[in-house]
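Asker: Predicted structure and sequence below. I'll ask about it afterward.
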Amino acid sequence: MSELQQNSSDRIHNAIRQYLESLQRSGIRQLPRLPDMAPSLATRAAGQPAHAASAVSEATSTQTVPIATSIDQPIALAHSDNIAAPVSQGAMTEPVQTSPPSVEPDPLAALDRVRREVMHCTLCHELAQTRTQTVFGTGNPSARLCFLGEAPGADEDRQGEPFVGAAGRLLDKIIQACTLKREDVYILNVLKCRPPNNRTPLPEETANCRNFFERQLAIIQPEFICCLGAVASQTLLRTTQSLGRLRGQWHDYQGIRVMVTYHPAYLLRAPDRKRDTWEDMKMLMHEMGIELPAR
């Protein structure tokens, strides 16, 4: 085999491997085995009736093949603690989108399976090398309302829980002002690892993590999502519109009503925007049927 042929074969193998990995991260375990055409062709060449060849084909077409056996090295399944194989960021594509699963009988256990997957994820090489730990999510696994933020900061990276620093304390106050407790809602970020120096997440990083946060939301099945900041809003809604254009109106994500507002970290730098945020919260609480005390 020439060097050119070998390089082409390697590229095809890597592309197939990445595709199978993305299917596994999406929860797909088996693929149907394609019917073996060789027996049918050989039978017809020997003059055997076509219906006999058809029987051979049907016998092979009902089998399924576990994805892990389709590649030379098995990849960790959703419930495994093995480390996911790294993929070059330059060749990264968004994970395969699948239909949301049915209602989980035990959402806490389902979330824990995804959490263990996140713990061992190394898709974003830089983040995997610089993080202290991954930051999955916290709160009520059956919450009506989810708060979706951008990415962990230094405090979250140390403690392993989202929104525990100064921005987190402000979010707690916002939740309390809505007559709710942190335990009533579910809080998560788009990214599960802290970007170095709290830089803005890169597009390939949000693409790598989309599979994880979408599965969290599919398990929790909230009625409402409140996106905190531009990154969370644009990523979830797949839009490039500015936060200013997205605020003040309802959006839809797979049948879930989505409200967009400012990130608490931004409110710490621009306290004059707190009034706008409170207007967003009032709109959200009204839609949820929660009566707020007069202020």
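Answerer: That came in fine, so what should we check first?

Asker: From here on, just use CA atoms for contacts and neighbour counts.
Answerer: Fine.

Asker: Verify the stated contact: residue 218 with residue 97.
Answerer: No. Counting by CA atoms under 8 Å, residue 218 stays clear of residue 97, with 12.0 Å between them.

Asker: And those two? Which one has more around it.
Answerer: Between residue 218 and residue 97, counted using other CA atoms under 10 Å, residue 218 has the larger neighbour count: 19 against 12.

Asker: measure stretch 177-194 end to end?
Answerer: One end of stretch 177-194 sits 28 Å from the other (CA to CA, to the nearest Å).

Asker: Please report how far the residue lying closest to residue 142 once chain neighbours are set aside lies from residue 111.
Answerer: Distances taken as CA to CA, 6 or more residues apart in numbering put residue 220 closest to residue 142, at 5.3 Å, once the chain neighbours are dropped. When distance is defined by CA to CA, residue 220 is 8 Å away from residue 111.

Asker: same deal with residue 262?
Answerer: Counting by CA to CA - residue 262 and residue 111 are separated by 27 Å.

Asker: repeat for residue 214
Answerer: 11 Å.

Asker: would you list every one of the helices in the stretch 1-150 of the chain?
Answerer: 3-25, 37-45, 50-61, 107-119, 125-130 (DSSP state H, counting those that start in this stretch).

Asker: show me what contacts the closest residue to residue 144 other than its chain neighbours?
Answerer: Leaving aside its sequence neighbours, residue 144 sits nearest to residue 222 (CA to CA, 6+ apart; 4.5 Å). Neighbouring residues of residue 222 by CA atoms under 8 Å, 6 or more residues apart in numbering: 142, 143, 144, 145, 146, 256.

Asker: what's the distance between the first one and residue 186?
Answerer: This means residue 142. 8 Å.

Asker: what's the answer for the fifth one, then?
Answerer: Taking CA to CA as the measure, residue 146 and residue 186 are separated by 5 Å.

Asker: try this one next to it:
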Amino acid sequence: MDLATSLSRAQLRELLAFYAEAGVDEAVSETPIDRFAETEQDKAQRAASVAKPTTPATPGSDRGRAAPSLARTAAPPAPSPAQRPQTAAVPDGSQAALARELARSASTLEELREILLSFDGCNLKATAKNLVFADGNPQADLMLVGEAPGRDEDLEGLPFVGRSGQLLDRILAAIGRDRGSAYIANVIPWRPPGNRDPSPMETEICRPFIERQIELAAPKVLVTLGNPSTKALLKTQDGITKSRGSWRDYVTASGMTIPTMPTLHPAYLLRNPAHKKFAWRDFLEIKARLEAEQQ
């Protein structure tokens, strides 16, 4: 007695449903085939038999009838263009190339800011209220770079003015600095909607501008705040907890080398106050390096 005759109709339905859920939707031969033993001629004959049109069935005959698929359902009709959800335009590689060209053309920080004000190649600009270019003193020997503006920054058009910025001000004060003796910017100058993470393409489009901004500011020491800015500027795949606390070299397009300290972002420190001790160590290193640069 074979398996089919030993099962009830209900059991057969359950078995077929199990096969369908497992992805088994083709009827196969009961005779096993050793695929490794097949010759090229066997494979060709088998392929030809599969491609051969099915012979029309004659009345009273099952010959030529296709094997039924198990629990196969028809695909839903594709939505019409009017029904498809509309998505925001995604910037492409040509915009990144244009950004590189425009960034190189800026000879001053003010020119770079004006270029960004008129640049429409990044879709983040369409949803942001303001360009968040920089704050502080562009002639300072210390420059700090974060990832992207948040809600408060977008409203005021200045980086690090919310709770993260207040903590950053306290950190700077602890090493004898303030915004008058530091220059602060972000990799992304427009707020991503809903404070989402910038996409890799958005970062790639904005990267030439922050790289040119660093080059024009020419600080003695650069600080990357958090994982995204560290990865974008130092081109490393290491996480910030591994990167922080160790000096790296940032090399500009003109070949200028700037000592760079990756450290934890103030927003991360607000969520993990126990890790402030690590940031404090990093900023003591930064203070010592700046003092050495002044001698």
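Answerer: Cool, got the structure. Small disclaimer: the values here were computed from a predicted structure and weren't measured.

Asker: Report the TM-score for the pair.
Answerer: Once superposed, chain against chain, the TM-score is 0.63 (TM-score structural alignment, normalised by the length of structure 1); 199 aligned residues with a CA RMSD of 2.6 Å.

Asker: Which residues lie in contact with whichever residue in structure 2 pairs up with residue 256 of structure 1 in this structure?
Answerer: Using TM-score structural alignment, the equivalent of residue 256 of structure 1 in structure 2 is residue 258. Taking CA under 8 Å, 6+ apart, we find residue 258 of structure 2 in contact with 218, 219, 220, 221, 222, 249, 250, 251, 252.

Asker: so how many other residues sit close to the equivalent of the third one over in structure 1?
Answerer: Using TM-score structural alignment as the criterion, residue 220 of structure 2 maps onto residue 223 of structure 1. Residues lying near residue 223 of structure 1 (other CA under 10 Å) number 15.

Asker: Correct me if wrong: residue 223 of structure 1 contacts residue 259.
Answerer: No. Under the criterion of CA under 8 Å, residue 223 of structure 1 makes no contact with residue 259, lying 11.2 Å away.

Asker: Now do the SS call for residue 15 of structure 2.
Answerer: helix (DSSP: H, G, I helix; E, B strand; the rest coil).

Asker: Ignore what I typed, I meant residue 261 of structure 2.
Answerer: strand.

Asker: Now do the same contact list for it.
Answerer: 221, 222, 223, 224, 244, 245, 246, 247, 248, 282, 286.

Asker: From residue 231 of structure 2, how far off is the third one?
Answerer: Residue 223 of structure 2 sits 12 Å away from residue 231 of structure 2 when distances are taken as CA to CA.

Asker: who's more crowded, those two?
Answerer: The neighbour comparison of residue 223 of structure 2 against residue 231 (other CA under 10 Å) goes to residue 223, with 26 against 17.

Asker: now that one, what's its secondary structure?
Answerer: From three-state DSSP, the assignment for residue 223 of structure 2 is strand.

Asker: one step back: and the helices of the stretch 1-150 of structure 1 as CSV, adding mean neighbour count and distance to residue 196 of structure 1?
Answerer: Output for the helices of the stretch 1-150 of structure 1, formatted as CSV (neighbours: other CA atoms under 10 Å; distance: least, CA to CA, whole Å):
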stretch, mean neighbour count, distance to residue 196 of structure 1
helix 3-25, 15, 25
helix 37-45, 14, 53
helix 50-61, 14, 50
helix 107-119, 18, 18
helix 125-130, 15, 7
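
Asker: mind putting these in JSON lines, distance to residue 154 of structure 1 included?
Answerer: Listed next are the helices of the stretch 1-150 of structure 1 as JSON lines, based on distance: least, CA to CA, whole Å:
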{"stretch": "helix 3-25", "distance to residue 154 of structure 1": "27"}
{"stretch": "helix 37-45", "distance to residue 154 of structure 1": "57"}
{"stretch": "helix 50-61", "distance to residue 154 of structure 1": "53"}
{"stretch": "helix 107-119", "distance to residue 154 of structure 1": "17"}
{"stretch": "helix 125-130", "distance to residue 154 of structure 1": "11"}
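
Asker: So which of those helices is nearest residue 138 of structure 1?
Answerer: helix 107-119 (10.2 Å; CA to CA).

Asker: what angle do that closest one and helix 3-25 make?
Answerer: Angle between the axes of helix 107-119 of structure 1 and helix 3-25 is 150 degrees (criterion: axes from the mean of the first three to the mean of the last three CA atoms, to 10 degrees).

Asker: By neighbours, which of the contacts of residue 261 of structure 2 wins?
Answerer: Top of these by neighbour count (other CA under 10 Å): residue 224, with 28 neighbours.

Asker: my guess is that residue meets residue 262, correct?
Answerer: Yes. Counting by CA under 8 Å, residue 262 is a contact partner of residue 224 of structure 2 at 4.7 Å.
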